Each structure stands twice: as structure tokens, then as C-alpha cells.
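Colleague: Got a predicted model here, sequence first, then my questions.
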Amino acid sequence: MTSSTDFALEIQESPKRRNVKNEKPDTLDVHERQGKDFLTAGEMDMVLKASRKGKFGSRDHCMFLLMYRHGLRVSELIGMRRSDVSLDEARVFVRRKKDGLSTSQPLDGEEIRALRAYLRTRSDDMPWLFISMRRAPFTRQALNYLVSQVGERAGFAGLHPHMFRHSCGHALANKGTDTRLLQDWLGHRDIRHTAHYTRTSAKRFEGIWG
């Protein structure tokens, strides 16, 4: 029996907004004037665990994992094709939007297992990596709705897809990732966008008191 969440996804209803503002201030330090726009690694683990539940758990978990690990924008995720993934070589081609740097990136063991589990559920020959129950490409509206529903399930009301990208940037910065390497991983053309993550990283302040 199809759940109400699955039904809502299939008719692709637009998600109800939860006080999310669309305005985009001109300065690059917009994040500094907003509230927390990312999840910690531990919080993201809770979201990934919650994404496994439901009729399409293997698909949802795979989408969320790739979106987080590779800092994917919505358009980048739903635009992925099966040919972008090579499980034998453990690589995924990330085609960046907004004139970003597109790169071939490694897949770790967890991602490969998630992809294999999901692809085993596919019996079609459609080119898109992620599809809906109606065998159509995922839409932005459907992904927004799915993320908000899984977020509530995990205890994070108001979760939206772009927070996965920010969470990726902060997680890698906290691991001490070089700013230039992080810039290329996220596909930023302007390093000032990347610097936000390294400037606010807790790792940067470790040992400041000796």
C-alpha cells in the first residue's frame, strides 16, 4: 500500500515552505548573517539513517548519500545519468552547474554499496540515475518534498536540499581539507565561496590557547 508520503512525491506537490527566505543578498558573507545552514556529521548520519525507511529506502538513501558526500546541488543530482557512474572504477562524474568546475570524483565503499543496492531495484533501461515510481526523472519539487519529510522523520524540521551541500563543505573543512582542494571538490569558480567553510571551521581554532 502506497504511503501518503510516496503518493505526494508521485504527484509532485510543491513542498510547503517553512519560513525559508528566497532573497539572495549580494555579498559573499551571506552565511554569516543567517542562522545555521548545515548539519554536523553526526546529525547528517541521523538523516541518512532515516532516509533508509520507506518504500524507496534504497533509492532515497543513495540520493542523500551522494548529495552529501559530493556537495551536489538539486539540479546536479537530478540531472545525473547512469553513465556518470563507474562502479568498477569507483568513480562518479559530477557535472557542475552555475559554470562550476565539473570533475570525476572517487566513490568510497559505502557509496558503492548504496549504489549497487539501489541499482538492483532497477529493471528499466532509462538513462537517468534516479527516477520516480512512474519511471520519470526526479523533479526539484519532489526532491524538496522528500528531503523535508525525511528531515522531519530524523528530527530536523525545515531541512532543505542545499543544506547537504553546505554540510559537505563544513565536514571537509573540519577534517582539515586544503581550501584549494575543497574548492575543486565543490566546483567553485571563486575561492571566496569556499573560504567561508574553512574560515568558520572549528578545526582552524584548535590549539589557539596553546
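Modeller: On my side now, so go ahead.
Colleague: only C-alpha atoms for contact and neighbour calcs from this point on.
Modeller: OK.
Colleague: can you pull the contacts of the nearest residue to Gln183 once chain neighbours are set aside?
Modeller: The shortest distance from Gln183 to any residue other than its chain neighbours is 5.5 Å, reached at Thr194 (C-alpha to C-alpha, 6 or more residues apart in numbering). The contact partners of Thr194, taken as C-alpha atoms under 8 Å, 6 or more residues apart in numbering, are 169, 179, 182-183, 188.
Colleague: rerun that using 7 Å as the cut-off
Modeller: Thr194 makes contact with 179, 182-183, 188, according to C-alpha atoms under 7 Å, 6 or more residues apart in numbering.
Colleague: Out of the residues you listed, the closest to Cys62 would be?
Modeller: For the contacts of Thr194, the residue nearest Cys62 by C-alpha to C-alpha is Leu182; the value is 22.3 Å.
Colleague: The closest one in helix, strand or coil?
Modeller: Remark: Leu182 carries the secondary structure label helix [criterion: DSSP: H, G, I helix; E, B strand; the rest coil].
Colleague: Against Asp190, how distant is it?
Modeller: 12 Å (C-alpha to C-alpha, to the nearest Å).
Colleague: Looking at the two, which one has more neighbours?
Modeller: Leu182 (22 against 10; other C-alpha atoms under 10 Å).
Colleague: Could you give the number of residues near the residue lying closest to Lys203 once chain neighbours are set aside?
Modeller: Nearest-residue entry for Lys203: Asn174, 5.1 Å, with adjacent residues in sequence omitted and distances by C-alpha to C-alpha, 6+ apart. Using other C-alpha under 10 Å, Asn174 has 18 neighbouring residues.
Colleague: hold the first one in mind and look at this next one:
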Amino acid sequence: MLRVRTCETGGYAYYSVYLSEGDPREGLLEGNPWCKPDGVQPRHWKMPLTIQSKNFLKGLSQDRRSGGKGEKTPIRLLILRGNRLRVPVYPGPAGLRYFKSLAYRRYDAVNKHWTLPYTDKVLAKVKEVLAPMYPEIEVEDRRAKKAKKKTKRLREHYRSCPEEMKEKLRVKRYSESTVRTYTSMFSEFLSYHYAHSPEEITADQIKAYMRHLVAEREVSESYQNQMINAVKFYYEKVLGGQRRTYFVERPRSGRNLPTVLSQKEMSALLKGIPNVKHKTIVTVIYSCGLRISELISMKVSDIDYGSRRILLKQAKGKKDRYVPLAERTELMVKAYLKRYNPEEYLFEGPSGGQYSPSSVRKFLKRYSKAVGVKKNVCPHTLRHSCATHLLENGVDLRYIQHLLGHNDSKTTEVYTHITEMGLDNIKNPLDQLDL
């Protein structure tokens, strides 16, 4: 039984804590640096009247292992979208120290929970520090994507993207993927305002549409940003630089960590792919850290076996770069070429031409599920996994940045928050003090 009351002696306010004899939570009180024995009455402790003490005591009260009927109350850890782990209980002194050692950890003082970057290692460590207080721990994965709310629109309300916008996009050398995205989104925007011509749509109507996307359709941050860019392009580039959309509020970018496969999961995935062509595609993406667009654009002539590297022409940002060709990858590519003999592109569809990106996504999900990988795996997951595994193997961050083709080193630095390499070797400054 746990009893807590607020006391005051000589102007000093504190919590007075009492535990009944034999309560297993006594060890937690003894291990708390803020908690001091009363010195007069047995099983009494004093704690300062602070928010840390309040949260600690709240965590103790939730631990019912020694409740009246021996009732056990399991706690539930939530894995959220963006690879975030939510811990809804007080983690104890050891747990607090671990939580505060993690990058991107956050404490919600209103709802009294922690959110941490999620990896398998972090989850295992959280379970370890919570186990003494909460013997029953459940984990719920809530990363499954929700079905997007679609707005039904009558066929007669449909408005196609103006041809001058398509022409302007191609004149300015935008990629075909960007042309398709912008024209599709601007067509959707015009269909929403079907009663007005593009020149009649006001800045307030544009802002109202952006709020509609967020509040009613619940689109993602990236989708909203793409829509803003498509609308801005038309009004600023096609209509001669009108600045009506400059003041549209952009969404705050969340700090979501990418999904990464462990080296064990990556090995199981490659072993579980029987199709030679599919296995070669996955191997090339992973070993070279490629984007899906870079893979399908790669030609047979881009491989330089003499220098063991591959030239990626006009990759994202219209930049060329080289990536290394690993020895195992070279052997697999040669075996694949001997069997399939593609004419131009390294990976071609059944009727020739570039391989379909959607086909890669589909078979990758199918094979991942078959080998027991529960994560949401896509081609970009292999790219993230390559960068993370290179970092764990001691490769310099600057080299990884060049390999991935990142302009800004901050983009590459996100992988330092996924791996825990070297965290165990960091000495906490508190341990160096003479206390």
C-alpha cells in the first residue's frame, strides 16, 4: 500500500511517502536520488515538492503489483507513424537517464507521456528499464496508413490543367515525374474551384483550399507542400510572377525518422527472393543507396567494371554522380545480364523500356511479408538501410553524403539518430564528478 501526503516543517514543503511492509516498490524509493529516509519512522521517506517527484510518485501509484488482490495492470507502448515510440508512464530514474540520452526525445507535460525515436534497440532498452516497475508490457504498432478521405466531384466539374503550364514546366526542364505531379494537382485545384476561371481565384480562396486539404481531407505534409508548389508555379511562373500565393502558410515539417531494416532483416530479405531479376534489383538499390528513379534510369553502358563504379546520369537535381560497385553486386549483375540480356536499360520491362517503379514496390512488399519483416518496406527503405549500415560500420558521414547525393549534410545527419553506434561508449559527465 502506498500513501502520500504533503507536509511542511519550518517553512520547508515536501512529500511524505509511506509504504506498507513488504511492498516491492521500496527498492525504487531507495534508488531515487531525491528520496531520503525519514530517519524516525520505518518505511517513511521524504521527497521535495517538485514536478519530478510528482511524476515519480504517479508512476509508483500506477504500479499495482502489490495491490490489494495482486492485480496486475499492463502498460501499452505505442509505435506511431514517423517511427516514434510513445511511453505513457513514468520510467523511473534509470529510464529517465536513458530517455534524456536520446536525440529527438520529447516529453508531453500535458498528457504525461514521452515520445522517443523508434528502433528495435530502443524498444528493447525501454522494456528493460520499465520491467522492474511494470512486469506486463504490451506493444501496439499504429503505423498502418489510414485510408485518405476522398472528395467526390461531379464529372462536369472536372477542369484539366492549362496547356501553357505543362509547356512551361517542360521548357524549364522539370522532370517528367514533377510535370505529372504538378499538372495533376493543379487540375485538382481547378476542379475544386470549378465555378471560377484560374485568373478569378483570389488569394483567400487559395488559403481556404489549403485549410480544406488539412482539416477535411487530412493530407500529409508533403502532399500539402506539393500542392502549394504547383499553385505557386502557375500563378508566379505562367502568369508572370503574381505574388498572390506567397503568403500561404506551409505546414511544419515533422521530425520523422525513416524506416530502416536491420542487417539481419536485410540478409533474410535477399535470401528470400528466388527471382534472379528481382533479387538483382534489390541488391543494386541497397548496395548503391539508390533512389527508385535512379535505378530505372540506369543503362547497361553506365556500369564501369574496370573502375568498379556506376555513373548515375542526371539524377535528382540534374546532377551526375558515381556510386561504387561492390564485388558481390558485380557478380550478380553479370549473371543477370547473361540471363536476361537487356538492350538499353539495365532493368527493362517485359516489352522493353524502363522497368516500372510500381512493380518494384509491389514485389518488395510481397517478399518482405513472406520472410516475416513486419515493417512497411519500400525501395527508399533500402536506401535508408544502406546509409545506416554504412554509418554503423564506421564510414565517414561526408562519404555517405556523397554516395547518396545529398546537397546538405543535415539531410545525411538524420541517420546518426537511427543508429545507436557508440552510445554505449559515451561517458556521462555526472559519472566523472566526485560526489
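Modeller: Structure's in. What do you need? This one's a predicted model, so the numbers in the text were calculated from it and none came from an experiment.
Colleague: for the first structure, longest helix please?
Modeller: For the first structure, the helix that runs over the most residues, judged by DSSP state H, is helix 140-154.
Colleague: name the helices or strands packed onto that one?
Modeller: Helices and strands touching helix 140-154 of the first structure, by 3 or more C-alpha pairs under 7 Å, 6 or more residues apart in numbering; DSSP states H and E, are helix 4-10, helix 41-51.
Colleague: if I look at Tyr340 of the second structure, how far off is Leu270 of the second structure?
Modeller: 19 Å.
Colleague: Neighbour count: the two, which is higher?
Modeller: A direct count of neighbours by other C-alpha under 10 Å for Tyr340 of the second structure and Leu270 places Leu270 higher, at 17 against 13.
Colleague: Which strand or helix spans the aligned residue in the second structure for Glu76 of the first structure?
Modeller: Taking TM-score structural alignment, the alignment pairs Glu76 of the first structure with Glu294 from the second structure. Here Glu294 of the second structure sits within helix 292-297, counting by DSSP states H and E.
Colleague: and that helix, how far from the first structure on average?
Modeller: Relative to the matching residues in the first structure, helix 292-297 of the second structure has an average distance of 0.8 Å after the fit, by mean C-alpha distance after the TM-score superposition for the first structure.
Colleague: Now the element after that helix, going C-ward?
Modeller: Downstream of helix 292-297 of the second structure, the first helix or strand assigned by DSSP H and E is strand 303-304.
Colleague: Identify all contacting residues around whatever helix or strand comes next after that following strand.
Modeller: Next along the chain after strand 303-304 of the second structure, taking DSSP H and E as the criterion, comes strand 309-315. Applying C-alpha under 7 Å, 6+ apart, the external contacts of strand 309-315 of the second structure come out as 294, 298, 302-304, 319-325.
Colleague: residues contacting the equivalent of His162 of the first structure over in the second structure?
Modeller: Under the alignment (TM-score structural alignment), His162 of the first structure pairs with His380 of the second structure. With contacts defined as C-alpha under 7 Å, 6+ apart, the neighbours of His380 of the second structure are Arg291.
Colleague: how far apart are the strand or helix carrying His380 of the second structure and its match in the first structure?
Modeller: With the criterion set as DSSP H and E, the secondary-structure element containing His380 of the second structure is helix 379-392. Taken over the aligned residues, the distance from helix 379-392 of the second structure to the first structure averages 0.9 Å (mean C-alpha distance after the TM-score superposition for the first structure).
Colleague: angle of that helix against helix 263-271?
Modeller: Here helix 379-392 of the second structure runs at an angle of 130 degrees relative to helix 263-271 (axes from the mean of the first three to the mean of the last three C-alpha atoms, to 10 degrees).
Colleague: ok, now how distant is the residue nearest in space to the middle of the second structure from Glu413 of the second structure?
Modeller: The centroid of the second structure falls nearest to Leu257 when counting by C-alpha atoms, centre = their mean (2.9 Å). The gap separating Leu257 of the second structure from Glu413 of the second structure is 11 Å, by C-alpha to C-alpha.
Colleague: Same check on Asp302 of the second structure?
Modeller: 29 Å.
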